[in-house]
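# the sequence isn't on hand, but the structure is:
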């Protein structure tokens, strides 16, 4: 057995992430600075997490205050922060009840359990190229073979159909279907918006079979697409909404938001978490939600996102390497005719951070609060990169 003393630097960490050659030092607003002192324009927001930018003063103040008051007692206690955060989430959604988790995967895991428990059925339908998490339940719901590879048989009862294909869904859904889970905009799958008529048909098909309709808003929620939740663009009323990423503006927090008729399925002992809904997470989430709502960042994201997409189309559409520019609000995908990875590394050399969504898509998820001039600096770097300059 090899001791850790024989390992090279960082070999004590499992190599689950293909890390960049950047070591984080600090972050502020819409920039990140590395240990060499280089500052980058952040067009990824921690993968759609810091919607209010890094170190937002309202969130920082709330967490700092709670840190001195206490950060853990267990979920046997009532927490005022949980109640206030739940009130905000239910007021600005169609839901009635909230279960707090620590992440998006946990939120989706909870949603899957809730759907099966409430309906007494086992089948969960999701969509090809979807991404719902990496725990066994959320991984089984994910419609990507690359995510399943190497982990043996997936949990039974999951079926995948093509996204934006109403007929395929209607052929798959039956009396054994507990739920249909859908991302209103597929994120990891390539930033693919769901057509409103498709999303409405998914909801109708689920309700026709008395199955639950679940909207995965892990990446799309909390203002990202120009609405508080992305499904609201299409006038949907899901039975369950899951959210995480931006909920705590970087502090780990997730939530399952459900309709009141699901209450009995999640009674005492049916589900739980040690750290979910802890006071620090709730301080961050409450401050984040209040700021998003009071300062109307959803509407600002809609306006800024539309302007950004127009600017990108104006500057990039004529380039031979660009196949399509698509998105919703401040969630944008630039599909290329070649792999995106090399372009993303070239962007880093120019001091701009972006991420991929599948092999050929550059994904832009800037903080909603990013200033327009800074955003345009990022667009200029992107144009130069795609022009091989």
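Received it, and whenever you're ready, just let me know what you need. These numbers come from a predicted model, not from an experiment.
# C-alpha from now on. contacts and neighbour counts both.
Will do.
# name the SS class of the most centrally placed residue in the chain, please.
For the chain, residue 219 is the residue whose C-alpha lies nearest the centre (Cα atoms, centre = their mean; 1.7 Å). What DSSP: H, G, I helix; E, B strand; the rest coil gives for residue 219 is coil.
# report the secondary structure state of residue 27.
Using three-state DSSP, the secondary structure recorded for residue 27 is strand.
# how many neighbours does it have?
16 (other Cα atoms under 10 Å).
# so how far is residue 249 from it?
13 Å (Cα to Cα, to the nearest Å).
# joint contacts of these two?
Common neighbours of residue 27 and residue 249 are listed as residue 54 (criterion: Cα atoms under 8 Å, 6 or more residues apart in numbering).
# ok so, going back, contacts only, for the residue nearest to the centre of the chain.
Contacts of residue 219 by Cα under 8 Å, 6+ apart are 48, 49, 187, 243, 244, 245, 246.
# save the residues you listed as TSV, and put in neighbour count too.
Listed next are the contacts of residue 219 as TSV, based on neighbours: other Cα atoms under 10 Å:
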residue	neighbour count
48	28
49	27
187	28
243	29
244	33
245	27
246	30
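# pull the longest helix from this structure.
Looking across the chain with DSSP state H, the single longest helix is helix 297-316.
# counting by contacts, list what that one packs against.
strand 322-328, helix 372-386 (3 or more Cα pairs under 8 Å, 6 or more residues apart in numbering; DSSP states H and E).
# run the chain-centre distance for it.
How far helix 297-316 lies from its chain's middle: 19 Å, per Cα atoms, centre = their mean, to the nearest Å.
# ok, second structure coming up, stack it against the first:
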């Protein structure tokens, strides 16, 4: 088996240095992963909210293997096995009208922006400070963080950023020329920032008043992450367009956008070679089957984290957890890793946990002990 040093040497020689990393994960099972040296960890990063059913869930593995024996790829020139079934399931669990598939969350965002423009005939968009929607040209245009956006400007999209949570500022910029307002119901990359329901209600009102479409980015918050299929289902607000990815297929690359009745792509307006292929749809259908059995437990697991970490004032919705720790976040991440728990530093000194939805109570208790030990040692 290759060592971390060997992975690093190959990476430095042949791979563009776009990432900061210093360990190699080579195996996973359930909530646990192992590095190249055989060290075991409870994984509270989960591929950044991707491995929703844990690593290598038997039902997902079986679905992928069974389909791989029959047909790996089929062009969208033809009807694709499982694609219609997957679209039907997403419509059922989200309450939207129709679906379209992509290969990632960024592609789903691009599709949503295209759909809003073509159906409204308008060009302008409104997005929010600290929001993250992807790194393709289209999705990056509505992503706020200047350090990752500004080097690539101009990005060819007319958009205005408004302070996240500020309804009054939003209503001043959404007008009759606005095609859509794109928002995360909980900001994940910003550190699990949970707005009041009134903010999302204000977006809905502004869109209804002007004819703009409300685009909700559920790439990180969707597929059961917050204890419901969509984070928006914790509110009374219904969006016009929803994007999904990350946890949709347990790690198999896939994304989706869904829209309410009357908003859909027409023939020739959008397409993709690989999107919604038989392997992806098989993995996603199996993923939904696993999640629907454990979905009622997600909020309870989140509350277990809340009770264990309450002295640190965590922000929690289901199994989406953020704690503000400031500049010490890298040290805390390192301390947790040394004790066998993987956590992630999001923006602005926020510790983020997005473990598999299958994490057990005993694993939660161990994670809490490790984090408490690291925070107590470094912060107190």
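Cool, the structure landed. All values reported here derive from a predicted model rather than from experimental measurement.
# may I have the TM-score of the superposed chains?
Remark: TM-score between the superposed chains equals 0.95 [TM-score structural alignment, normalised by the length of the second structure]; 370 aligned residues with a Cα RMSD of 1.3 Å.
# point out the most buried one among the helices and strands packed on helix 297-316 of the first structure.
strand 322-328 (a mean of 19; mean count of other Cα atoms under 10 Å).
# sorry, back to before: what's the longest helix of the first structure in contact with?
222-228, 291-292, 322, 325-332, 368-369, 379, 383.
# same question, stretch 50-67 of the first structure
27-31, 45, 222-224, 245-246, 249-250, 279-281, 283-285, 287-288, 291-292, 366-370.
# the counterpart of residue 303 of the second structure in the first structure and residue 327 of the first structure, how far apart?
Applying TM-score structural alignment, one finds that residue 303 of the second structure aligns to residue 306 in the first structure. Here residue 306 of the first structure is placed at a distance of 9 Å from residue 327 of the first structure (Cα to Cα).
# could I get the full set of helices for the first structure?
Counting by DSSP H, the helices of the first structure are 45-48, 57-69, 80-91, 104-119, 136-141, 145-148, 166-172, 196-208, 279-294, 297-316, 341-349, 372-386.
# between these, which one is closest to residue 23 of the first structure.
helix 341-349 (12.7 Å; Cα to Cα).
# give me the mean distance between that closest one and the second structure.
Aligned to the second structure and superposed, helix 341-349 of the first structure gives a mean residue distance of 1.4 Å (mean Cα distance after the TM-score superposition for the first structure).
# what stretch of the second structure does that helix fall on?
Taking TM-score structural alignment, helix 341-349 of the first structure hits residues 330-338 over in the second structure.
# just how off-centre is that stretch within its chain?
23 Å.
# again with stretch 264-283 of the second structure
19 Å.
# name the residues that touch that stretch?
60-61, 63-64, 67-68, 71-76, 80-83, 86, 98, 101-103, 111, 115, 119, 249-250, 252-255.
# now stretch 235-243 of the second structure
Counting by Cα under 8 Å, 6+ apart, 105, 108-109, 112, 197, 200-201, 204, 213-219, 232, 255-260, 263 sit against stretch 235-243 of the second structure.
# 6 Å - rerun?
108, 213-219, 256-260 (Cα atoms under 6 Å, 6 or more residues apart in numbering).
# do stretch 185-193 of the first structure as well
129, 130, 194, 333, 357, 358.
# need the max-distance pair from those.
It's 194 and 358 that sit farthest apart of these, by Cα to Cα, at 17.0 Å.
# look at the two and report which has more neighbours.
Neighbour count, other Cα under 10 Å: between residue 194 of the first structure and residue 358, residue 194 has more, with 22 against 18.
# now the more buried one: how far from residue 336 of the first structure?
Distance from residue 194 of the first structure to residue 336 of the first structure, by Cα to Cα: 20 Å.
# picking that back up, for residue 90 of the first structure, find the nearest of the helices and strands packed on helix 297-316 of the first structure.
strand 322-328 (23.2 Å).
# on that earlier part again, among the contacts of stretch 185-193 of the first structure, which are located in strands?
residue 333 (DSSP state E).
# of the contacts of stretch 185-193 of the first structure, closest to residue 41 of the first structure?
For those, the nearest to residue 41 of the first structure is residue 333 (17.5 Å; Cα to Cα).
# what sits against the closest one?
By Cα under 6 Å, 6+ apart, the neighbours of residue 333 of the first structure are 191, 325, 326, 327, 361, 362, 363.
# quick check: closest non-adjacent residue to it.
residue 363 (4.6 Å; Cα to Cα, 6 or more residues apart in numbering).
# so what's whatever residue of the second structure lines up with that neighbour up against?
Residue correspondence to the second structure (TM-score structural alignment): residue 363 of the first structure is matched to residue 352. For residue 352 of the second structure, the contact set (Cα under 6 Å, 6+ apart) comprises 321, 322, 344, 345.
# correct me if wrong: the first one contacts residue 355.
In this case it means residue 321 of the second structure. No - between residue 321 of the second structure and residue 355 no contact is recorded; they are 9.1 Å apart, counting by Cα atoms under 6 Å.
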